[in-house]
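Q: Sequence and computational prediction follow.
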Amino acid sequence: MKAAVFAAGYGRRLYPLTSSRPKHLLPLAGTPLLLRVLEALRSAGVQELGVTVGYMADRVADLISRFGATPIFQRQIAGTGQALKESKPFLMGEDRFFVVYGDVTVTAGQLIKLYRYVEENDLDGALIAVKRRGEGLYGVVRTKDGLLASIAEKSSEPGPVNSGIYILPRDILDIVEGLEKSPRGEYELTDGVNTLASKGFRIGVIVDEGSWWFDIGRPADYYAANLYYIMRDLGGRLHLDRMVEMGDDVMFRGPVIVGRGARIGGGCVLEGPLVVGEESVIGSRVHISRSVLMEQVSISSGCRIRDSVISERTVVGEGVEVSGDDPPCLVTGPGAKVPSYLKITKPTII
């Protein structure tokens, strides 16, 4: 069985995190999000992987080619229906195939469960729905007699929401050819899946509590997903990569990942869940907790930072204090400069 993974989008709602890289390459607990999706599919037994690429296509294509996946260069970035339409040459000849949105989290166990559910119940296809409130952000899944009735896109009605993880029959490839644009101006795969259901195709629905599922659409989603997967991957352990340098009296609490070549000054307290990216430099007497530091971040001495997402090459001046009750408290773009002795107590983007 093949899989198509959608990774062509711009990630505008994640700005400024996506100003210098596609959202699908943002690190999640130290590993690019898209690579986690591909690893889950491969671990579930899917050997042929096709990935749509668009925004910063060369960077995404380079990563997936090294993984052995096939880049599908998307000519028009216009929604998930368009992504599947342009994946048609890759998927031709398959009776059924996986479709996974490249900006959601998934595990091999969930993919295996979905495959077995289709096989054991002789279904045409299936999807995973997770227990979330729609709140106008997701497609709400409606069922009848255990099968899909419809998906209400961006609905605020109660009910489990579409995870963006499917097994679909080949008939969907012809259906998406005839899709019309939605009110959002995009071709929606969910319209095609609704057509399958209305035509009598048996599309099953697995409803899962979904603690493992995150839709990485906004900085708050990215922050929450990192904390969850740091804890899931490490438990309470510390992971130090190669060539990490540390001063005296450095203290680690809880799950912490420190990337290759990072330098940590004396007297620091690093409290997890926390990632310190490759080649980052942390000055002396710094206290950082529940945060994501990407590559080559510089934190000057005497800072106290919590609940933040700090992009690559950000420079934080001395004595900066970040705290608050509505995380992430601080989000920086690539190469941002945070002035010395700044005190941040409410959500701030720099």
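A: Received the coordinates, thanks.
Q: all contacts plus neighbour counts: C-alpha atoms, from now on.
A: OK.
Q: wouldn't Ser156 be in contact with Val141 here?
A: No: using Cα atoms under 8 Å, Ser156 is not in contact with Val141; the gap is 11.4 Å.
Q: which one of those two has more residues nearby?
A: Val141 (26 against 15; other Cα atoms under 10 Å).
Q: what about the more buried one, helix or strand, and which?
A: strand 140-144 (DSSP states H and E).
Q: now Leu148
A: Assessed by DSSP H and E, Leu148 sits inside strand 147-152.
Q: ok and that strand relative to strand 140-144, angle-wise?
A: 150 degrees (axes from the mean of the first three to the mean of the last three Cα atoms, to 10 degrees).
Q: Strand 147-152 packs against which elements?
A: Counting contacts by 3 or more Cα pairs under 8 Å, 6 or more residues apart in numbering; DSSP states H and E, strand 147-152 packs against strand 140-144, helix 189-198, strand 203-208.
Q: tilt between the shortest one and strand 203-208?
A: Regarding strand 140-144 and strand 203-208, their directions subtend 120 degrees when assessed with the same axes, to 10 degrees.
Q: For strand 140-144, buried residues please.
A: Of the residues in strand 140-144, Val140, Val141, Arg142 count as buried by neighbour count, 16 or more other Cα atoms under 10 Å.
Q: so who does the residue of the chain positioned farthest from its centre touch?
A: In the chain, the residue that sits farthest from the middle, by Cα atoms, centre = their mean, is Asp248; the gap is 36.0 Å. Contact analysis of Asp248 by Cα atoms under 8 Å, 6 or more residues apart in numbering lists Gly265, Gly266, Gly267.
Q: Put this next to the previous one:
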Amino acid sequence: MKAVILAAGEGRRLRPLTESMSKGMLPVGNRPILSYGIEALKEVGVRDIVMVVGYRREKIQNYFGDGRQFGVNIEYVVQRSRLGTAHALMQAREKVDGPFLLLPGDNLFTSQGLKRLLELPEGSWGMLITESRMPSKYGVVEVEGGVLKGIREKPKISGDLRETGMPSVFSLALWEYTGSTDVLLINTGIYLLNPEIFEILERQGVEERHRLPEAIDYMVKEGYRIECIYTENWRDAVYPWDLLDLNEIVLRESGEGLEGEVGPGVSIKGRVLSQGKVEVGAYSTIEGPVVLGPGVKIMPYSYVGPYTTVGEGSTIGPYARIERSLIMNDVHIGGRSTVFCSVIASGTDIGEGVYTDATEVTIKVKDISLSKRIGAIVGEDCRIGHHTVISSGAIVGNRCSVAPLKHLTENLPDGASVR
């Protein structure tokens, strides 16, 4: 049995975080999202993987190589034009000669659902489904007696929302929240397929930007029986703030063990895991679950709270307070700064006394509203001046520069300068 992983997509709705890497390479728990899917495949005994890559593919290939380091065998095929998931799958046609699993490279899931798909009788077609209160983000599946009866795929994006980078990301999110908020069954994008799928896609014409769910729905209409397997263990990151939820899920299962120098008076509560040697300054508090990358420095009297990941080579300044945040590699957070419910991308310097507000944000358009408790989303290689306040939900693009003592209430595009 082989698996095909679709990892060619760009993830525009996750900008600014996906400018330099694909969605599957975004870190949660200090590991790429993609690595958790590979781990799940290995757990069910599927070690031969065909990975379809495209956008920023060099980062994926450099990280995973031939897969031996991860206990699997990886072959790569390139989708040079991103024409949808059906087209991406077609790129793997020559590498597949029997039944195979198909997985997205940017979802978080466990091996239990994969195991149940593999337990289906030989020659079966299968789909992993789950529940969601936001079905318009994914498309609703209609199931009868455990068999797929149809897919109502998510609607196409209207012209005014087609630009999905900043600052329209909130508008796009609202558009996706406008559907039913009932709990409905959705398609996870994880399938058990047979090689015949390639002939079906060929008949449909994959050059027309077909999405794979459209092909699956076509198969149902043609009389194919597709078994639906339910799973609770599946999550997706659609917007930057969703990474905080994925990070929390991963940290709930994280191990513990601190390696490095720990100063006097340090308080360690709950599960704290260091992935290499770290330095924890005197009288600091770390309250798990927390994951610290190699070379992390936590200066004296600081606080790192639950559901926080700090990436390799990052520094938390003295008296700083960090909680439920995802701090990527080589970030510096200045002394007496407060970072709540935020995502800070690699190479960013947060000055002393910076405050990220994290109250519940409610955005309303007519009678539709989106509420979320989030702090700041800050892109790569930014410089945020001391004692700046960043309002809840503000998205700061890559390579932005903000002078001291500012109050950021609106999103900043890449390369913006606030003086």
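A: All right, it came through fine. Because the structure is predicted, anything quoted here is derived from the model rather than measured.
Q: TM between them?
A: Once superposed, chain against chain, the TM-score is 0.93 (TM-score structural alignment, normalised by the length of the first structure); 341 aligned residues with a Cα RMSD of 1.8 Å.
Q: about what we covered before: mind putting the helices and strands packed on strand 147-152 of the first structure into TSV with distance to Pro89 of the first structure?
A: Below are these laid out as TSV (distance: least, Cα to Cα, whole Å):
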stretch	distance to Pro89 of the first structure
strand 140-144	29
helix 189-198	17
strand 203-208	23
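Q: Highest mean neighbour count out of those?
A: Neighbour counts (mean count of other Cα atoms under 10 Å) averaged over each of those peak at strand 203-208, with a mean of 22.
Q: Could you check the angle it makes with helix 189-198?
A: Going by the same axes, to 10 degrees, strand 203-208 of the first structure makes 120 degrees with helix 189-198.
Q: so how far is strand 203-208 of the first structure from its chain's centroid?
A: How far strand 203-208 of the first structure lies from its chain's middle: 21 Å, per Cα atoms, centre = their mean, to the nearest Å.
Q: what's that strand packed up against?
A: On a contact count with 3+ Cα pairs under 8 Å, 6+ apart, strand 203-208 of the first structure meets strand 125-130, strand 147-152.
Q: Select, out of these, the one closest to Ile206 of the first structure.
A: Closest approach to Ile206 of the first structure among those is made by strand 125-130 (4.9 Å; Cα to Cα).
Q: What segments of the stretch 1-150 of the second structure are helices?
A: If DSSP state H, counting those that start in this stretch is used as the criterion, the helices of the stretch 1-150 of the second structure fall at 33-43, 57-64, 85-90, 111-118.
Q: how close does the shortest one sit to the first structure?
A: It stands for helix 85-90 of the second structure. Compared with the first structure after fitting, helix 85-90 of the second structure has a mean deviation of 0.7 Å; criterion: mean Cα distance after the TM-score superposition for the first structure.
Q: so that helix corresponds to what in the first structure?
A: With TM-score structural alignment applied, helix 85-90 of the second structure matches the range 80-85 in the first structure.
Q: Show me what the strand holding Leu148 of the first structure is in contact with.
A: Here strand 147-152 of the first structure has contacts from 139-143, 162, 190-191, 193-194, 197-198, 202-205, using Cα under 8 Å, 6+ apart.
Q: again, 7 Å this time
A: Gly139, Val140, Val141, Arg142, Thr143, Thr190, Asn194, Ala197, Arg202, Ile203, Gly204, Val205 (Cα atoms under 7 Å, 6 or more residues apart in numbering).
Q: how about these, which pair is most distant?
A: Gly139 and Arg202 (19.1 Å).
Q: More neighbours: these two, which one.
A: The neighbour count for Gly139 of the first structure versus Arg202, taken as other Cα under 10 Å, is higher for Gly139 (25 against 21).
Q: Trace the residue farthest from the centre of the first structure over to the second structure, please.
A: Under the alignment (TM-score structural alignment), Asp248 of the first structure pairs with Ala282 in the second structure.
Q: do you know how far its match is from Ser302 of the second structure?
A: For Ala282 of the second structure, the distance to Ser302 of the second structure equals 9 Å [Cα to Cα, to the nearest Å].
Q: Pull the residues that contact the longest helix seen in the first structure.
A: The residue-count maximum for a helix in the first structure (DSSP state H) belongs to helix 219-234. For helix 219-234 of the first structure, the external contacting residues (Cα under 7 Å, 6+ apart) are Leu14, Leu28, Ala29, Phe214, Asp215, Ile216, Pro255, Pro273, Val309, Pro327, Pro328.
Q: Most neighbours of all these, which one?
A: That'd be Pro273 among these, by other Cα under 10 Å, with 28 neighbours.
Q: who touches the nearest residue to Val53 of the second structure once chain neighbours are set aside in this structure?
A: With sequence-adjacent residues excluded and distances taken as Cα to Cα, 6 or more residues apart in numbering, Val53 of the second structure is closest to Ala8, at 4.0 Å. Residues near Ala8 of the second structure by Cα under 7 Å, 6+ apart: Val52, Val53, Gly54, Tyr55, Gln79.
Q: Identify the residues contacting the first one.
A: If I follow you right, that is Val52 of the second structure. Contacts for Val52 of the second structure (Cα under 7 Å, 6+ apart) come out as Ile5, Leu6, Ala7, Ala8, Tyr76, Val77, Val78, Gln79, Ala88, Ala92.
Q: Can you tell me what His210 of the second structure aligns to in the first structure?
A: Under the alignment (TM-score structural alignment), His210 of the second structure pairs with Tyr187 in the first structure.
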